[in-house]
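1. what shape does this take:
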Amino acid sequence: MLRLTDLILPLDHTPEALPAAICKRLGIAPGDLLDHAVARRAHDARRKTNIQLVYTVDVRVRDESAVLARLHGDRNLGPTPDTSYKPVAQAPAGSKRPVVIGTGPCGLFAGLILAQMGFRPIILDRGKVVRERTKDTWGLWRRSVLNPESNVQFGEGGAGTFSDGKLYSRIKDPRHLNRKVLTEFVKAGAPPEILTEAHPHIGTFRLVTMVESLRETIEGLGGEYRFQTRVDGIDIATDASGERRVRGLHLHTGDYLEADRVVMAIGHSARDTFAMLQAAGVYVEAKPFSIGVRIEHPQSWIDRARFGPNAGNPILGAAEYHIAHHCRNGRTVYSFCMCPGGTVVAATSEEGRVATNGMSQYSRNERNANSGFVVAIDPARDYPGDPLAGIAFQRHWESLAFVAGGSNYKAPAQRVGDFLAGRPSEALGSIVPSYRPGVTPTDLAQCLPDFAVEAMREAIPVFGRQIAGYDHPDVVMTGVETRTSSPVRFTRGADFQSLNTAGLFPAGEGAGYAGGILSAAVDGIKVAEAVALSLAA
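-> Coordinates of the predicted model:
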């Protein structure tokens, strides 16, 4: 088959227009086009009154070699790439069982790949199965009751389960591992269109059932899950040559689990585990992340700003945005994890703290759009010294947000008009915040660093010139957003093992090597392959 890229058609084109455009582009008669399939569809909305669809299609033609020869040099035409996944190894008879810590996207795909290669992984998670975890999460949202071991951050599916479910990233992927992830998601119940849409998403409710299906697949291949099992210690031996190597894990139950291959896919909020690993001498360094708030606008405003008269077109769906501004104080303010038609959610995992995140369902049909509105921070400048100082930085502002919200897990919130004027909000306006268990109007400057407040006040009018209504006085800001990414990196070598601890494979977002569902899942595949090769050698 041939792959044809950058095929442009009007938003309202008829079904017949696509094969006609293929034939015209290839210079062939309709009878010479034997078959075609959409590999990818995106939209170009730079001109709101003339939005176009951009296709990548795979085609079968009567004389492929003649078409390739005639269009030689056309960068938009070539053979269809082989995107099928090819395992790198198969488990030898009697091979040791690797252990995966964490069942977020990274741990889930590390476990899946290891199981598919016959290694029968043991998969640990400190939280609960996804259905029980969902009940505990709703307990915080509806009753202000936090379970520190079962919440938005901890439990089956990881933090990505309670998110917009975005399935795209900017990672370089020459092996098409992202295709492997999407294909497995479809097998697990995701809508098939995630294979072709340029910016696919799933949403929380669908992710729950998919996570369950993937668990069944792993268990059917010999994998073993152990939920409500926290790793409280790591057993590391040093041999005569001075090499440190993992021997096993100490579990919170008092049990000891022998293991010499451990995938550490613990997510960006396992702060106690970060401290345990540092105390055990595992190499760790500080990493940049960001701090800010969640900002909410009516989704209809974003649709009109992005799509103009085409707002509401079902092909386009709910509009997104990505914006950034470099401020006079040297800081960068940007949108993060934008959730069209979604809600702001309570995302703390520690008592006495407030942290926010965004979530959408597959339909993206809630009233408001929300996005992180955050300021980039840097370890050397903002929390130097201890590699774990970023965690203390996060906790400080989350604790202040808890107090500002009323010390009951309500979140502090403020109208944009009041924030820009430097005065506390005494009430909110026409835009109703979606955060549960509720918000307290106040002054967000009391729970954000001064440099962040200064930068955000500069950026809001700038963004208002890019997106109509962004700086409307009644727009709601809810604080604080601190979990944009891991504040640490457990640095690894080319073999994907810790720089100073053989057999320990730091992986995914918590280890500082991913950002989002897709990139974390792809990293899980790469790490699983490294584990498999080390066991099969």
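2. C-alpha only now, for contacts and for neighbours.
-> Fine.
3. list the buried residues of the lengthiest helix in the chain.
-> Assignment by DSSP state H gives helix 517-536 as the longest helix of the chain. By 16 or more other C-alpha atoms under 10 Å, the buried positions in helix 517-536 come out as 517-532, 535-536.
4. and the strand or helix carrying residue 42, what's buried?
-> Element membership for residue 42 (DSSP states H and E) is strand 33-44. Using 16+ other C-alpha under 10 Å as the test for burial, strand 33-44 gives 33, 36, 38-43.
5. what of stretch 147-156?
-> For stretch 147-156, by 16+ other C-alpha under 10 Å, it's 147, 149-156.
6. contacts for it?
-> The contact list for stretch 147-156 (C-alpha atoms under 8 Å, 6 or more residues apart in numbering) reads 102-104, 125-130, 133-134, 136-137, 140, 158-159, 161-162, 211, 228, 267, 269, 346-351.
7. hmm, back to that, following element in sequence after the strand holding residue 42, please.
-> According to DSSP H and E, the helix or strand after strand 33-44 is strand 52-61.
8. hey, where'd the helices end up in this protein?
-> For the chain, the helices defined by DSSP H cover 17-26, 64-70, 105-116, 130-143, 177-187, 204-220, 271-279, 299-307, 379-382, 389-405, 416-421, 450-466, 517-536.
9. can you give me how far the third one is from the chain middle?
-> Taking C-alpha atoms, centre = their mean, to the nearest Å, the mean C-alpha location of helix 105-116 is offset from the chain mean by 17 Å.
10. ok so, going back, by contact count, what packs against the longest helix of the chain?
-> helix 105-116, helix 177-187 (3 or more C-alpha pairs under 8 Å, 6 or more residues apart in numbering; DSSP states H and E).
11. that one to helix 177-187, inter-axis angle?
-> Using axes from the mean of the first three to the mean of the last three C-alpha atoms, to 10 degrees, the direction of helix 517-536 lies 100 degrees away from that of helix 177-187.
12. could you give the angle of helix 517-536 to helix 105-116?
-> Note on geometry: by the same axes, to 10 degrees, helix 517-536 and helix 105-116 are set 40 degrees apart in direction.
13. how far off centre is helix 517-536?
-> 17 Å.
14. remind me what the strand holding residue 42 packs against, helices and strands.
-> Checking 3+ C-alpha pairs under 8 Å, 6+ apart, strand 33-44 ends up next to helix 17-26, strand 52-61.
15. one more, please, to line up against the first structure:
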Amino acid sequence: MLRLNEIKLPLDHAETAFVDAILQRLGINSDELIGYTIARRSADARQRGAITLIYSLDVEIRNEAALLQRLQGIPHIVPTPDTSYRFVAHAATSESRRPVVVGTGPCGIFAALVLAQMGFRPIILERGKAVRERTKDTWGLWRNGKLDPESNVQFGEGGAGTFSDGKLYSQIKDPQHYGRKVLNEFIKAGAPPEILYVSKPHIGTFKLVTIVEHMRATIEALGGEFRFGNKVDDIEIEHGRVRGLTVNNGTQIDAQHVVLAIGHSARDTFQMLFDRGVYIEAKPFSIGFRIEHPQSLIDRARYGAHAGNAILGAADYKLVHHCRNGRAVYSFCMCPGGTVVAATSEPGRVVTNGMSQYSRNERNANSGIVVGITPDDYPGDALAGIAFQRHWEERAFELGGHNYNAPAQLVGDFIATRASTQLGTVEPSYKPGVSLGALDSSLPAYAIDAIREALPAFERQIKGYSMHDAILTGVETRTSSPIRIKRNETYQSLNTQGLYPAGEGAGYAGGILSAAVDGIKVAEAVALDMLRGMQAATATQDAP
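-> Reported below is the predicted structural model:
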């Protein structure tokens, strides 16, 4: 097949426009065209009055080789890349060892899935509950202010990504098309097929719940074993190699290959690993607030008269501002037509995040507005960033009223440095609720100053962005892991053989797609190491 890139069509084009564009681009007759599929669709909205859809099409034609030779050198016509996934190993029928995957976020699920597909029958440990039970507990916090520290937005089957916008795009380099494997597996589990070709695919929370359940069933059918309510309390390391794990019910598990996919909020596990001498270092992350506007305002600013168009959907944005104090402020995890959610996992602390359903039809748009920080801002040992996060989460809990309400302030009041006393036209979506006031003491002064400077600057890019009635809700502290569990070229810990730090919690991903891709890579590394071990054992037995 051939891939035709940069096919530009108007927003209201007819279905026949694809065939017309193909015939014109290739210079062929209609009887030479066998068929086509859409490989990618994006929108160029730089001119709001003339929004253009840009397609890549995979085209099947007769006499392809001859046509390729004739069109050689013409831009935007290439052979369709081979994106099929090939397993790197298969477990021997005599293989009795079982790898252990810790965590069932996107990284852990895909590590377990690929290991299971290769025949290695992984054991999967999850400190939280199965996804539907976890959903009930999460709503318990949102509706009743009741937190379960082991079953919430951060902990439980599906990971933090389950309660998000379900974004499935990333800026990672992916020459081996692991991302395609991820999307195909999601589709097999019930995701809409359009995620294969839209430029910014997403699923949404409700669909993710069912998808996660279907993926679990697939893993179990292939010999994988899920153990919920199993938090890893200790790790046995002997002569620099993993030998086993101890979980919270006292069970000891022999394990020589452990995929550590624990997410960015497993602070107690980070502490245990640090205490056991696993190499960990501090890394940069970001802190800030959630900001909410009417979604209609963002739609008009981005799409003009085309706001509300079904193909375009709810508009998003990506903003960055470099401040006078040397800080960078940027939008993070923007959720069109979504809600701001309570995302704490620890009692006495308030954390915010954003979430959307597949429809993205809630009244508000929300995004993190965050400031980049580095370990220089929280000097100390490798875990100093955790103490830094906890401090500001506790402060948010105090400002919110000690009941998991979040502190909030109108943007106009924040810019004018006065406390807010009543809401305007934008109703905050955060549950259990918000407590209006001043946010100046909810983050370090340098972060407050930077955000206060950035908001009017963002107004120049999106008209209405600094509107008085827009809402800031605090605090957003868990943009990424505050640590990195460093690994070598075989994906194992620098100083602990058999331990495979993976995904966002280990500092190697940021979002569903990149975490899932990392899970696949780590699963491959585990499989190859187990295969080498089996071959070495066989060679020893066969030796005279």
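16. aligned to residue 447 of the second structure, what sits in the first structure?
-> Counting by TM-score structural alignment, residue 447 of the second structure lines up with residue 452 in the first structure.
17. how about the contacts made by that match?
-> Residues near residue 452 of the first structure by C-alpha under 8 Å, 6+ apart: 291-292, 331, 375.
18. neighbour-wise, which of those leads?
-> For these, counting by other C-alpha atoms under 10 Å, the largest number of neighbours falls to residue 292: 31 neighbours.
19. so it sits against residue 483, correct?
-> No - using C-alpha atoms under 8 Å, residue 292 of the first structure makes no contact with residue 483, being 9.7 Å away.
20. just the helices and strands packed on helix 517-536 of the first structure: most buried one?
-> Burial of these is given as mean neighbour count (mean count of other C-alpha atoms under 10 Å); helix 105-116 ranks first at a mean of 29.
21. what's the mean deviation for that helix versus the second structure?
-> For helix 105-116 of the first structure, the mean distance to aligned residues of the second structure following superposition is 0.1 Å (mean C-alpha distance after the TM-score superposition for the first structure).
22. show me the contacts for residue 484 of the first structure.
-> 289-291, 336 are the contacts of residue 484 of the first structure under C-alpha under 8 Å, 6+ apart.
23. distance of the counterpart of it in the second structure from residue 282 of the second structure?
-> Structural alignment (TM-score structural alignment) places residue 484 of the first structure against residue 479 in the second structure. Plainly put, residue 479 of the second structure is 14 Å away from residue 282 of the second structure if you go by C-alpha to C-alpha, to the nearest Å.
24. ok, residue 255 of the second structure next?
-> To residue 282 of the second structure, residue 255 of the second structure is 27 Å away according to C-alpha to C-alpha.
25. please apply the same query to residue 350 of the second structure.
-> 22 Å.
26. when these two are compared, which one has more neighbours?
-> Set residue 350 of the second structure next to residue 282 and count neighbours by other C-alpha under 10 Å: residue 350 wins out with 30 against 23.
27. so what's that one up against?
-> Here residue 350 of the second structure is in contact with 342-344, 393-394, 396-397, 404-406, 474-475 (criterion: C-alpha under 8 Å, 6+ apart).
28. let's see that with 7 Å instead.
-> For residue 350 of the second structure, the contacting residues are 344, 393-394, 396-397, 404, 406, 475, by C-alpha atoms under 7 Å, 6 or more residues apart in numbering.
29. and it, what pairs with it in the first structure?
-> By TM-score structural alignment, residue 350 of the second structure lines up with residue 354.
30. of all the helices and strands packed on helix 517-536 of the first structure, which lies closest to residue 503 of the first structure?
-> Closest approach to residue 503 of the first structure among these (C-alpha to C-alpha): helix 105-116, 14.8 Å.
31. so where do the strands sit in the stretch 301-450 of the second structure?
-> Using DSSP state E, counting those that start in this stretch, the strands of the stretch 301-450 of the second structure run over 320-322, 328-335, 339-342, 352-355, 364-373, 406-410, 434-436.
32. what range in the first structure matches the last one?
-> Using TM-score structural alignment, the residues of the first structure aligned to strand 434-436 of the second structure are 439-441.
33. repeat that for the second one.
-> The counterpart of strand 328-335 of the second structure in the first structure, counting by TM-score structural alignment, spans residues 332-339.
34. mean deviation, that stretch versus the second structure?
-> Counting by mean C-alpha distance after the TM-score superposition for the first structure, stretch 332-339 of the first structure comes out at 0.1 Å.
35. same deal with stretch 392-403 of the first structure?
-> Looks like 0.3 Å for stretch 392-403 of the first structure (mean C-alpha distance after the TM-score superposition for the first structure).
36. counterpart of that stretch in the second structure, which residues?
-> Per the alignment by TM-score structural alignment, stretch 392-403 of the first structure matches residues 387-398 in the second structure.
37. from residue 204 of the second structure, how far off is residue 195 of the second structure?
-> Residue 195 of the second structure is 12 Å from residue 204 of the second structure, by C-alpha to C-alpha.
38. what does residue 515 of the first structure align to in the second structure?
-> By TM-score structural alignment, residue 515 of the first structure lines up with residue 510.
39. what's residue 498 of the first structure aligned with over in the second structure?
-> With TM-score structural alignment as the criterion, residue 498 of the first structure matches residue 493.
40. what number of residues lie near that match?
-> 23.
41. grab the nearest non-local neighbour of it.
-> residue 487 (4.2 Å; C-alpha to C-alpha, 6 or more residues apart in numbering).
42. residue 476 of the first structure against residue 293, yeah?
-> No - between residue 476 of the first structure and residue 293 there is no contact under C-alpha atoms under 7 Å: 9.8 Å.
43. with neighbour numbers in mind, choose between residue 195 and residue 204 of the second structure.
-> Counted by other C-alpha under 10 Å, residue 195 of the second structure and residue 204 do not tie: residue 204 has more neighbours, with 24 against 21.
44. I'd say residue 120 of the second structure and residue 91 touch.
-> Yes - assessed by C-alpha under 7 Å, residue 120 of the second structure is found in contact with residue 91 at 5.6 Å.
45. out of the two, which sits in the busier spot?
-> residue 120 (28 against 20).
46. in contact with that one, which residues?
-> Contacts of residue 120 of the second structure (C-alpha under 7 Å, 6+ apart): 91, 98.
47. what do you get if the cut-off is 6 Å, keeping everything else the same?
-> By C-alpha atoms under 6 Å, 6 or more residues apart in numbering, residue 120 of the second structure lies in contact with residue 91.
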